[in-house]
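> next come a sequence and a model predicted from it.
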Amino acid sequence: MLYNVMLFFHILGTAVMFIAVGITLTGMIAMLHARNTETLRNWAQVAVKMDGLLPFSVILILLPGLYLAISSWGWGAAWVNISLAVLIAMTIAGPIINLRRLKAILEAANNEKSSTPSTYVLEKVRDTVLWKSVVIMTLLAVALLFLMTMKLDYIGSLVTLAIGVITGIFAANILLKNTSKAASMKHRSTNSTQKA
C-alpha cells in the first residue's frame, strides 16, 4: 500500500514538472514572438512563476523516489543513481541559470518605457544560455522519464542523457535562429513602411 502511495506522488511530481516546463517553454516562445512590451511582460511573469514551481515538483519526485529506491529498486540500479544525480544537478542549476535570467527579462520588461520591446529587452529574451539550459533540461526530464520506464544500465543511461543534451542544443539553436530571421524580416518591413 505505501509503495503505491509513494509511486503515485512520484508520478504526480513528474506530471507537475512537465506542466511547469511546458508552460515555461510556451512563455519563452511567446516572448520571442511578442510584438508589444505588455504581452512580453505578461509571458515573462508566467515563465518566472512556472520556473519557480519546479523545486516543488522535484520534492514530489525526490522524496517518494528515495523511498522507492530504498524499498524496491536499490542503489545498484544504474538508472536510479544516474537519474538521482541528474535531478539534483537540474535542481541546483535551474534557479541559478534559468530563474535568474527569467527574472532579468521580467525586470527589463517592467522597466521598458516603449510599447514595443527594445533591443535590450529582446537580447535578454534571446539569451542563448537560457534557451539552451531550458531546452536541455526539458529533454533531460524526458530522458529521466525514459530511464524510469526502461531501467537501463550505465551505458544505456548515459547514452540516453547524451541524446537529450545534444538534441536540446540543436533544438535551442533552431528556435533562436528561426525567430531571429523572423524578427529581422519584421524589422526590415517596419523600417520600409516608415520610410514610405
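Looks like it arrived, so ask away. None of these values were measured; they are calculated from a predicted model.
> CA atoms for contacts and neighbours, from now on please.
Fine.
> how far off centre is the host helix or strand of Phe18?
Element membership of Phe18 [criterion: DSSP states H and E] is helix 2-33. Computed by C-alpha atoms, centre = their mean, to the nearest Å, the chain-centroid distance of helix 2-33 equals 10 Å.
> give me the buried stretch members for that helix, please.
Buried positions in helix 2-33, judged by neighbour count with 16 or more other C-alpha atoms under 10 Å: 6-7, 9-11, 13-14, 16-25, 27-33.
> and stretch 76-84, by the same measure?
78-84.
> show me the two of these that sit farthest apart.
For those, the maximum inter-member distance is 10.0 Å, found between Ala78 and Leu84 (C-alpha to C-alpha).
> tell me who's in contact with the spatially closest residue to Pro117 that is not a sequence neighbour.
Leaving aside its chain neighbours, Pro117 sits nearest to Thr37 (4.9 Å; criterion: C-alpha to C-alpha, 6 or more residues apart in numbering). Applying C-alpha atoms under 8 Å, 6 or more residues apart in numbering to Thr37 gives the contacts 109, 112, 114-117.
> against that first model, consider the following:
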Amino acid sequence: MLYNFVLFLHILGAVIMFAAVGITLTAMIAMLHSTKTDYIRIWSALAVKLDGLLPFSVILILLLGLYLVISTWGWGKPWVDFSLAALIIMTFMGPIINLRRLKAVLSAAITETNEVPSSGLIEKVRDRVLWNSVLIMTMLTLAILFLMAMKIALLGSIITLVVAIILGFIVSKIVLSRASTKIATSNNTFIEK
C-alpha cells in the first residue's frame, strides 16, 4: 500500500514537471511569434514563474524515486541510473541556462519602450542556446518517461538519451527556422530580419 502511494506521488511529480516544461515551451513559442512587446513581456513573465515549479517537481520525483529504488528496484538497473542522471542534468540546465536567459528576455521586454519588439529583444527571444536547452529538456523528460515505462537495458537506455538529445537539437532548429523572419515596424511595413 505504501509503495502504491509513493508511486502515485512520484508520478504526480512527473506530471508537474511535464506541465511546467510544456507551459514554458508554449510561452516560448508564443514569444517567438509575438508582434508586440507587451505579449513578450507577459509570456516571458509566465515562463520565468513556471521555471520555479521545476525544482519542486524534481525534489518530489527524486525523494520518492529514491524510496522506490531502495525499497523495490535497487541500483544498477540502467533505466534507473540513466533516468536519475538525466533528471540531475535537467535540474542544473533549468536554473543555469533557461532561467537566466528567460529573465534576460523579461528584463529586456520590461525596459523596451517600443510597442513593436526591437531587434535586440527578438534576438533574446530567438536565443539558440535557450531553445536548445528547453527542447533538450523536453525530450529528456519524454526519454525518462520512456525508460520508466519500458525498463530497458544498458544499450537501450543510452540510445534513448542520445536520441532525446539529438531530437532536442533538431526540433530547436526546426522551430527557429519556421518562426517568422519578418518583423513588423512601427509604420506597418515588414523588413527581413
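Sure thing, it's come through. These numbers come from a predicted model, not from an experiment.
> can you name the element that comes right after the helix holding Phe18 of structure 1?
Assignment by DSSP H and E places the next element after helix 2-33 of structure 1 at helix 37-68.
> quick one: that next one to structure 2 mean distance?
Comparison of helix 37-68 of structure 1 with structure 2 after fitting gives an average deviation of 0.6 Å (mean C-alpha distance after the TM-score superposition for structure 1).
> now do stretch 164-174 of structure 1
Counting by mean C-alpha distance after the TM-score superposition for structure 1, stretch 164-174 of structure 1 comes out at 0.6 Å.
> and the gap between the most centrally placed residue in structure 2 and Pro78 of structure 2?
Taking C-alpha atoms, centre = their mean, the centroid of structure 2 lies closest to Val134, which sits 3.5 Å from it. From Val134 of structure 2 across to Pro78 of structure 2, the span is 25 Å (C-alpha to C-alpha, to the nearest Å).
> got a list of contacts for stretch 134-151 of structure 2?
18, 21-22, 25, 79-80, 83, 86-87, 90, 93-94, 98, 157, 160-161, 164-169, 171-172.
> inside strands: which ones of those?
With strands taken from DSSP state E, there is no overlap with the contacts of stretch 134-151 of structure 2.
> Produce a PyMOL select command limited to the buried residues of those residues.
Per 16+ other C-alpha under 10 Å, the buried members of these correspond to this PyMOL selection:
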select buried, resi 18+21+22+25+79+80+83+86+87+90+93+94+98+157+160+161+164+165+167+168+169+171+172
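> now Leu87 of structure 1: closest residue in space, sequence neighbours ignored.
Per C-alpha to C-alpha, 6+ apart, closest to Leu87 of structure 1 is Val58, 7.5 Å.
> any idea how far Ala172 of structure 1 is from the one you found?
Relative to Ala172 of structure 1, and taking C-alpha to C-alpha, Val58 of structure 1 is found at 24 Å.
> same thing with Tyr154 of structure 1?
27 Å.
> check Trp43 of structure 1 too.
From Trp43 of structure 1 over to Ala172 of structure 1 (counting by C-alpha to C-alpha), the distance is 19 Å.
> just Asp153 of structure 1 next, same as before
In terms of C-alpha to C-alpha, Asp153 of structure 1 sits 29 Å off from Ala172 of structure 1.
> now do Leu147 of structure 1
In terms of C-alpha to C-alpha, Leu147 of structure 1 sits 23 Å off from Ala172 of structure 1.
> ok, the spatially closest residue to Leu122 of structure 1 that is not a sequence neighbour - contacts?
Excluding the flanking residues, the one nearest Leu122 of structure 1 by C-alpha to C-alpha, 6+ apart is Leu32, at 7.6 Å. Leu32 of structure 1 makes contact with 122, 125-126, 179, according to C-alpha under 8 Å, 6+ apart.
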